[in-house]
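Chemist: Here is the input, now give the coordinates:
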Amino acid sequence: MHSEIPNAEKILACLLENLEEGIQVVDSDGKTIYYNSVMGKVEGIEPSEVLGKKVSEYLEDVKEDDSTLMNVLKTGEKIVGLIQHYSNGYKKKVTTINTTVPVTVDNKVIAVIEISKDMTQLKELTESICKLQNLDKKLNRHYTFKDIYGNNPTMKIAIEKAKKASVSSSSVLIYAETGSGKEVFSQSIHYDGLRKDKPFIPINCAAIPALLLEGMLFGTEKGGFTGAENKKGLFEEANHGTILLDEVNSLEPYLQSKLLRVLQEGYIRPIGGTKNIDIDVRIIATLNEEPEKLIESGKLRKDFYYRLCVLRINIPPLRERKDDIPIFVDKLIEKYNKILCKNIRGIDDVMMKKLQEYHWEGNVRELTNVIEAAINMADYNSILTENYFDFRIAYENCNNDSDITANNEGCFNLENYMSDIEKKIIERMLKKNDFNVSRTARELSISRQNLQYKIKIHKLVEE
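Modeler: Have a look, this model is predicted:
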């Protein structure tokens, strides 16, 4: 390597120092020969204090038999993705995910490299989220079927299925696009059901790394890995209640396999434990992608899907039930009048039509945000008009194919079409700002002179 690449050692040292992961290398005696600054920050120790020492000599919390570096040095077998909890040099508990690899020459281990990813903040964050969710549950802030609105026939079918699911203990799978109300349905099934007085624990599977999630779900027992403590898992905490596995398709296949076993056999085994714990937990799982496509792509195990999908509920996206939009708007105006201390008296017909024509990629969540924003902008005791809405909502449909017309020769004039769109947007923004040119120019992110020129060529005058 030295003969092929000039300054190879300097290049390698620079690379290792600028990685986001901690790197430690020990020799055949287990003594540290390399320790980058990232590892030093994780463990709260200066690299100069570590060189020439074994891990057990500078970390009181780690015994030699528990050290992954020493174990790999003895066995010659690499360890991938192992969670470790231990006290650093500041006596603060840290959590890392480590991969430890032997370096062999002539079948003899001459060194061991350990790559550590600091997960301490993420672990603390996920635990805080769980505590907040449990506090929220204790304060009785939850949804029931009274919070689900809709007269659309497809929506009515979904609501009826959910109501029947609430009086059952079978697993439920809810498929819907993001923002369509999966959480509202899930909570309604629990809080209007047989288990309403028992725990309801929601888990966002996409937000928690698999290696942390496994311990959170099943619990840990002392001795299972370095620094492991006796700790109940969420399944045990939710006994006789419900666990919501949100975006369950984001789980690693091996975790899907473990959950399948829990569903089939009705017990869990904590990480590092030897005894099974019987549990009675109802699982509600949600997907934001079509399950058939997920199975085909290998993201969702077929056997896991079939075990979850005892009762399947499909929630239609908002664009497929636009007849429900007036109901949502009325309920949202009522809600935000109370929260924002307004007295909005409704919405005009022009704007309601535009809301029903809009595509709503973000579904009910997007509609909720749009109405809240409009009410914030509206005057007290007024009616919501297009002036209070983001222009992407008010003018989205001026791009529709139905607005595109050809001239008498069958040709489409793009320049005239774009000019017409520009005129409509500028006219709308001028009206919103009472024809204040400076304010309108700022909102359109153009200069005042440019706006005055466009007002002139489009012949826009204040009425």
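Chemist: alpha carbons only for contacts and neighbour counts from here, please
Modeler: Noted.
Chemist: And for the helix or strand where I295 lies, what's in contact with it?
Modeler: With elements taken from DSSP states H and E, the one containing I295 is helix 291-297. In this structure, residues lying in contact with helix 291-297 by C-alpha atoms under 8 Å, 6 or more residues apart in numbering are Y175, N249, L300, R301, K302, Y305.
Chemist: please give me the structure for this one as well, since I'd like to look at both together:
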Amino acid sequence: MVDKKGTTVFFNETMAEIDGLDREDVIGKSVFDLFPSLTNESSTLIRALRTGKETVDKVQTYMNMKGKQITSINSTYPLFRDGEIIGAVELAEDITRIVQLNDQVLDLRQQLYKKTTHKKNSRNDTQYHFSDIIGQSPLFQQALTRAKRAARTQSPVLICGPTGTGKELIAQSIHNASIRRDKPFIAQNCAAVPRELMEGLLFGTTKGAFTGAIDRPGIFEQADGGTLFLDEINSLDIMLQAKLLRVLQDGRVRRVGGSTEQEVNVRIVAAMNIGPQEALANNILRSDLFFRLNVVNIELPPLTKRKEDIELLIHHFIEKFNQTFAMKVTGVSNEVMETFLHYSWPGNIRELRHAIESAFNMLEENEETIRLHHLPPQFTEKPLDLEPAATIERADAFLPSHPMHLPSYMETIERNIIDDALRRYKGNVSKTAEALGIKRQALQYKLKKFNL
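Modeler: Next up, the predicted model:
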């Protein structure tokens, strides 16, 4: 926090660690004394003092006092008293390590991209085919049929389904059954990269576009001729969704900071872990992008809707881990099978796989049957969810005594259920999300939405 002259009046311990400074040496010093590489134009704090405007989620790269390059995402707000600017406060999140790892991934991808462009029949970076997919339930077979038919065309595909249902497995299978099978397959989770870095990752960068930028192709260029799998597309920033839509329509990309466009021939397979209608209603997915992607729609059912496949999947994972662990497990006990059939499976097939792997770690060398005590705690402990009676009682408490707009009423109930769960798990977002059967990111979105 600085006063109206740009002099530091508050500096917390975490910021001191990021900047490599001692708090005592910072208080009373100006921004430019502390960070000589900053200017009136590049300092978000000075900009707030000069313009009175806030800056939200701005990427800033600078050298700290020890000569280390720091990259952070800053949100800066001017402070007013009686309409006059008296200072500014800045909240910073250090993403230096994320940027470094991101650059390493991009460099490796670029090396692979250069290497494969010289090979006509290079193998793509996939491991799954339709023959690897297990499931006999009608709902899943219906989804599988749509996926196989989609492999014959070039149209965009949108795969929807809860976490752990095998969306990337389906995406890879579509690619490997298509005429693009000998071309690149690149998968990118849109929630895994800060939105400020995502544009350069997608479309590439031009040297000098921003601090540290070099000439580098984005994943659209790297996937040219092949398939680009964009997971959790609903997590992509709205402004980037607009740019993505333009690329899909025109088939051309422009690198960040560049002045020319380049044609790309890429098939898009996108995926979402929430329903399209929810994403559209909450304005986290552009309707025009949805309609452009939703040419072929594949709905993957949760494991609770394909319980007839649980036994098949159990035997598949047992065979797999028998090879990995050099063991001879033959199956699971009746008690385990009954537990699995009645479990809610918030993590779906991925959770089932992890449960079997966890059990293998608990087995003695001579044991051949997975029993209840071998399983992770969530299968043996009493569920911490609200009891049915308590749920009904809570729902009755929210029944309106007068006419109410249904969506608002539903949001009120949802907010209170999340609030209850958050309190139950003492603010632990990961445990709360697991208990509610939703992804951590989805819960964070709802926490922000409901101001919890």
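Chemist: sorry, back to before: what span of the second structure is the helix holding I295 of the first structure aligned with?
Modeler: Residues 276-282 of the second structure are where helix 291-297 of the first structure aligns, taking TM-score structural alignment as the criterion.
Chemist: got the buried residues for the matching stretch?
Modeler: Buried residues in stretch 276-282 of the second structure, defined by neighbour count with 16 or more other C-alpha atoms under 10 Å: P276, A279.
Chemist: now do stretch 415-425 of the first structure
Modeler: By neighbour count, and taking 16+ other C-alpha under 10 Å as the criterion, the buried residues in stretch 415-425 of the first structure are Y417, K423, I425.
Chemist: mean deviation (superposed) between the helix holding I295 of the first structure and the second structure, please.
Modeler: Superposing on the second structure and averaging over aligned pairs (mean C-alpha distance after the TM-score superposition for the first structure), helix 291-297 of the first structure comes out at 1.8 Å.
Chemist: So what's the residue count around the nearest residue to V101 of the first structure once chain neighbours are set aside?
Modeler: Computed as C-alpha to C-alpha, 6 or more residues apart in numbering, the closest residue to V101 of the first structure that is not its neighbour in sequence is K78, at 4.6 Å. Neighbouring residues of K78 of the first structure were enumerated by other C-alpha atoms under 10 Å; the total is 18.
Chemist: hang on, isn't K78 of the first structure packed against M70?
Modeler: No. Shown here, K78 of the first structure and M70 do not form a contact pair, counting by C-alpha atoms under 8 Å, at 11.3 Å.
Chemist: I134 of the second structure: what's it in contact with?
Modeler: Listed by C-alpha under 8 Å, 6+ apart, the contact partners of I134 of the second structure are D309, L312, L313.
Chemist: how about it, secondary structure?
Modeler: Classification of I134 of the second structure by DSSP: H, G, I helix; E, B strand; the rest coil places it in coil.
Chemist: counterpart of it in the first structure?
Modeler: Under the alignment (TM-score structural alignment), I134 of the second structure maps onto Y149 of the first structure.
Chemist: the strands in the stretch 151-300 of the first structure, which residues?
Modeler: All strands of the stretch 151-300 of the first structure, identified by DSSP state E, counting those that start in this stretch, fall at 172-175, 200-204, 242-246, 267-268, 277-278, 282-287.
Chemist: in the second structure, what residues pair with the third one?
Modeler: Okay, so that is strand 242-246 of the first structure. Per TM-score structural alignment, the counterpart of strand 242-246 of the first structure in the second structure is residues 227-231.
Chemist: With the first structure overlaid, how far apart is the matching stretch on average?
Modeler: Mean deviation for stretch 227-231 of the second structure: 2.0 Å (mean C-alpha distance after the TM-score superposition for the first structure).
Chemist: ok, and for that stretch, which residues are buried?
Modeler: T227, L228, F229, L230, D231.
Chemist: now stretch 176-189 of the second structure
Modeler: Those buried within stretch 176-189 of the second structure under the rule 16+ other C-alpha under 10 Å are N176, A177, S178, R180, R181, D182, K183, P184, F185, I186, A187, Q188.
Chemist: Which residue comes closest to the second one once chain neighbours are left out?
Modeler: Read that as A177 of the second structure. Here the nearest residue to A177 of the second structure in space, its sequence neighbours aside, is A151; by C-alpha to C-alpha, 6+ apart that works out to 5.7 Å.
Chemist: so what's that neighbour up against?
Modeler: Residues touching A151 of the second structure, when contacts are defined by C-alpha under 8 Å, 6+ apart, comprise I174, H175, A177, S178.
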